[in-house]
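Participant: Predicted model and sequence follow; I will ask about them next.
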Amino acid sequence: MSASLLLDLVNSRLVLASGVSDELGDDAAASAWLRAHGAAGTPAEVADARAVREALVPFLRGETDAAVLEPWAGAMRKRARLHATGLEWVDDVDPAHVIGARAIDEWSGLQGEQGSRIRPCAADDCQHFLIDESRANARKWHSMETCGNRAKARRHYAKAKLGSAAG
């Protein structure tokens, strides 16, 4: 699966020791970010992207329930368009909620019998989210090179320290 609007959106703001890194913090940068994700980058889309991100991050962390997403879910409709060969169902979304509707539609597609395929990185010191594409839906870290290796190193160090203390 390629990068998605949803994943990039929830990973677009990180609080670092050196300050906040926010890809949507500046209006011009946010507009460019949205254009790179297939949107027009209008001021309304920028505002919507910021608002839905503020709702999605705590929701995906399990800190709030799905009710926070209702403004976007409620803005999503299907409309029939008649053609000579039959009906075609098209999305009819309130333009003020189009970015959030896209993100929530992506989120919905990542839900399955084994649980959600999008979740926070399991590393305590990481703010990133990941989309688990593994068959078992058991991926823990957004990056094996950073968070996964640090977690494994901590476990190894703890085992070695416990072993030396016992000896």
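Facilitator: Thanks, I have it.
Participant: contacts, neighbours, all on C-alpha from now
Facilitator: Noted.
Participant: mind listing the strands for the chain?
Facilitator: 13-16, 19-22, 76-83, 86-93, 111-112, 115-116, 118-120, 129-131 (DSSP state E).
Participant: from the ones you listed, which stretch is densest packed?
Facilitator: Highest mean neighbour count among the strands of the chain (mean count of other Cα atoms under 10 Å): strand 129-131, with a mean of 23.
Participant: dropping in the other structure now:
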Amino acid sequence: MLERLLVGETISLDLVNTEWIDRGEMVDFLAADGAAELWFREYGFDPATEDVEALRAARAAIRSLLESPGPEADARMNDVLSHGYESTRVSDGRPGTTSATDPGWGAAWRAARAFTELLATHPDRIRQCAHPDCVLYFYDTSRNGSRRWHSMETCGARTKSARHYRRSVSEEKAKQH
């Protein structure tokens, strides 16, 4: 079983992060044996009633909005969102919201809906990792909103190490001239 690189984000960003690049090749976690079922269970969905193709459609729609927003990306997201709805009702004087989805679309719709909530509340906190070879996204929860990498231990350290190496090489060349 593949191990995901970044977990613990919101359901929508966790879904987008089921694709990453490893040694120059795109990896699809959802394509690994048993991985989609594990993802469904992690978010409280019954794998027997969910459709992995719907989940992939939601992932593509969210990624499309992140990477190339516009009418086509909007249409992809709206297609996913059309598979469910929310309803507000009052019971015992208190409002409550329930959702209903087409069969197989529960997880996909919930991830897409959660992404629209992020866009509505804090779109400036949704970030792609600053490492040039990383395709992972994160929600910046730092106090000043300055987080740059999905992980300081991996991409942050690689970026800083590469910068140090370039600086050392430049200084060495300058000494030789």
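Facilitator: Perfect, I can see it now. Source: prediction; values computed, not measured.
Participant: Can you give the structural similarity as a TM-score?
Facilitator: Overlay of the two chains. TM-score (TM-score structural alignment, normalised by the length of the first structure): 0.79; 166 aligned residues with a Cα RMSD of 2.8 Å.
Participant: that older thread, can you redo the strands of the first structure as CSV with distance to R50 of the first structure?
Facilitator: Formatted as CSV, the strands of the first structure follow (distance: least, Cα to Cα, whole Å):
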stretch, distance to R50 of the first structure
strand 13-16, 10
strand 19-22, 10
strand 76-83, 18
strand 86-93, 18
strand 111-112, 23
strand 115-116, 23
strand 118-120, 19
strand 129-131, 17
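Participant: Next, count neighbours for the equivalent of G93 of the second structure over in the first structure.
Facilitator: Counting by TM-score structural alignment, G93 of the second structure lines up with T85 in the first structure. Other residues within reach of T85 of the first structure, judged by other Cα atoms under 10 Å, total 6.
Participant: what sits against T85 of the first structure?
Facilitator: For T85 of the first structure, the contact set (Cα atoms under 8 Å, 6 or more residues apart in numbering) is empty.
Participant: Excluding its own residues, what touches stretch 94-110 of the second structure? List them.
Facilitator: Contacts for stretch 94-110 of the second structure (Cα under 8 Å, 6+ apart): 11, 40, 43, 45, 49-51, 54-59, 80-81, 83-90.
Participant: so who does G84 of the second structure touch?
Facilitator: Counting by Cα under 8 Å, 6+ apart, G84 of the second structure has contacts S99, A100, T101, D102, W105, G106, W109.
Participant: What's the local residue count around the fourth one?
Facilitator: To tie it back to what came earlier, the one meant is D102 of the second structure. By other Cα under 10 Å, the residues close to D102 of the second structure number 12.
Participant: Matching it against the first structure, which residue comes up?
Facilitator: In the first structure, the residue paired with D102 of the second structure is D94, using TM-score structural alignment.
Participant: Of all the residues in the longest helix seen in the second structure, which ones are buried?
Facilitator: For the second structure, the longest helix by residue count, based on DSSP state H, is helix 157-176. Within helix 157-176 of the second structure, the residues that count as buried by 16 or more other Cα atoms under 10 Å are T159.
Participant: now do stretch 42-52 of the second structure
Facilitator: For stretch 42-52 of the second structure, the neighbour count (16+ other Cα under 10 Å) marks P47, E50, D51, V52 as buried.
Participant: next one: stretch 50-68 of the first structure
Facilitator: By 16+ other Cα under 10 Å, the buried positions in stretch 50-68 of the first structure come out as R50, V52, R53, A55, L56, V57, F59, L60.
Participant: residues in contact with that stretch?
Facilitator: Under Cα under 8 Å, 6+ apart, the answer for stretch 50-68 of the first structure is L9, V10, L24, L69, W72, I99, G100, I118, R119, P120.
Participant: Which residue comes closest to whatever residue of the second structure lines up with the second one once chain neighbours are left out?
Facilitator: With the correspondence set by TM-score structural alignment, V10 of the first structure lines up against V16 in the second structure. In this structure, V16 of the second structure finds its nearest non-sequential neighbour in R59, 5.3 Å apart by Cα to Cα, 6 or more residues apart in numbering.
Participant: Map that neighbour onto the first structure.
Facilitator: If you follow R59 of the second structure across to the first structure using TM-score structural alignment, you land on R53.
Participant: returning to what we had before: can you tell me how far the match of D102 of the second structure is from D48 of the first structure?
Facilitator: 11 Å (Cα to Cα, to the nearest Å).
Participant: sorry, back to before: so of the buried residues of stretch 50-68 of the first structure, which ones are in helices?
Facilitator: Per DSSP H, the subset of the buried residues of stretch 50-68 of the first structure in helices is R50, V52, R53, A55, L56, V57, F59, L60.
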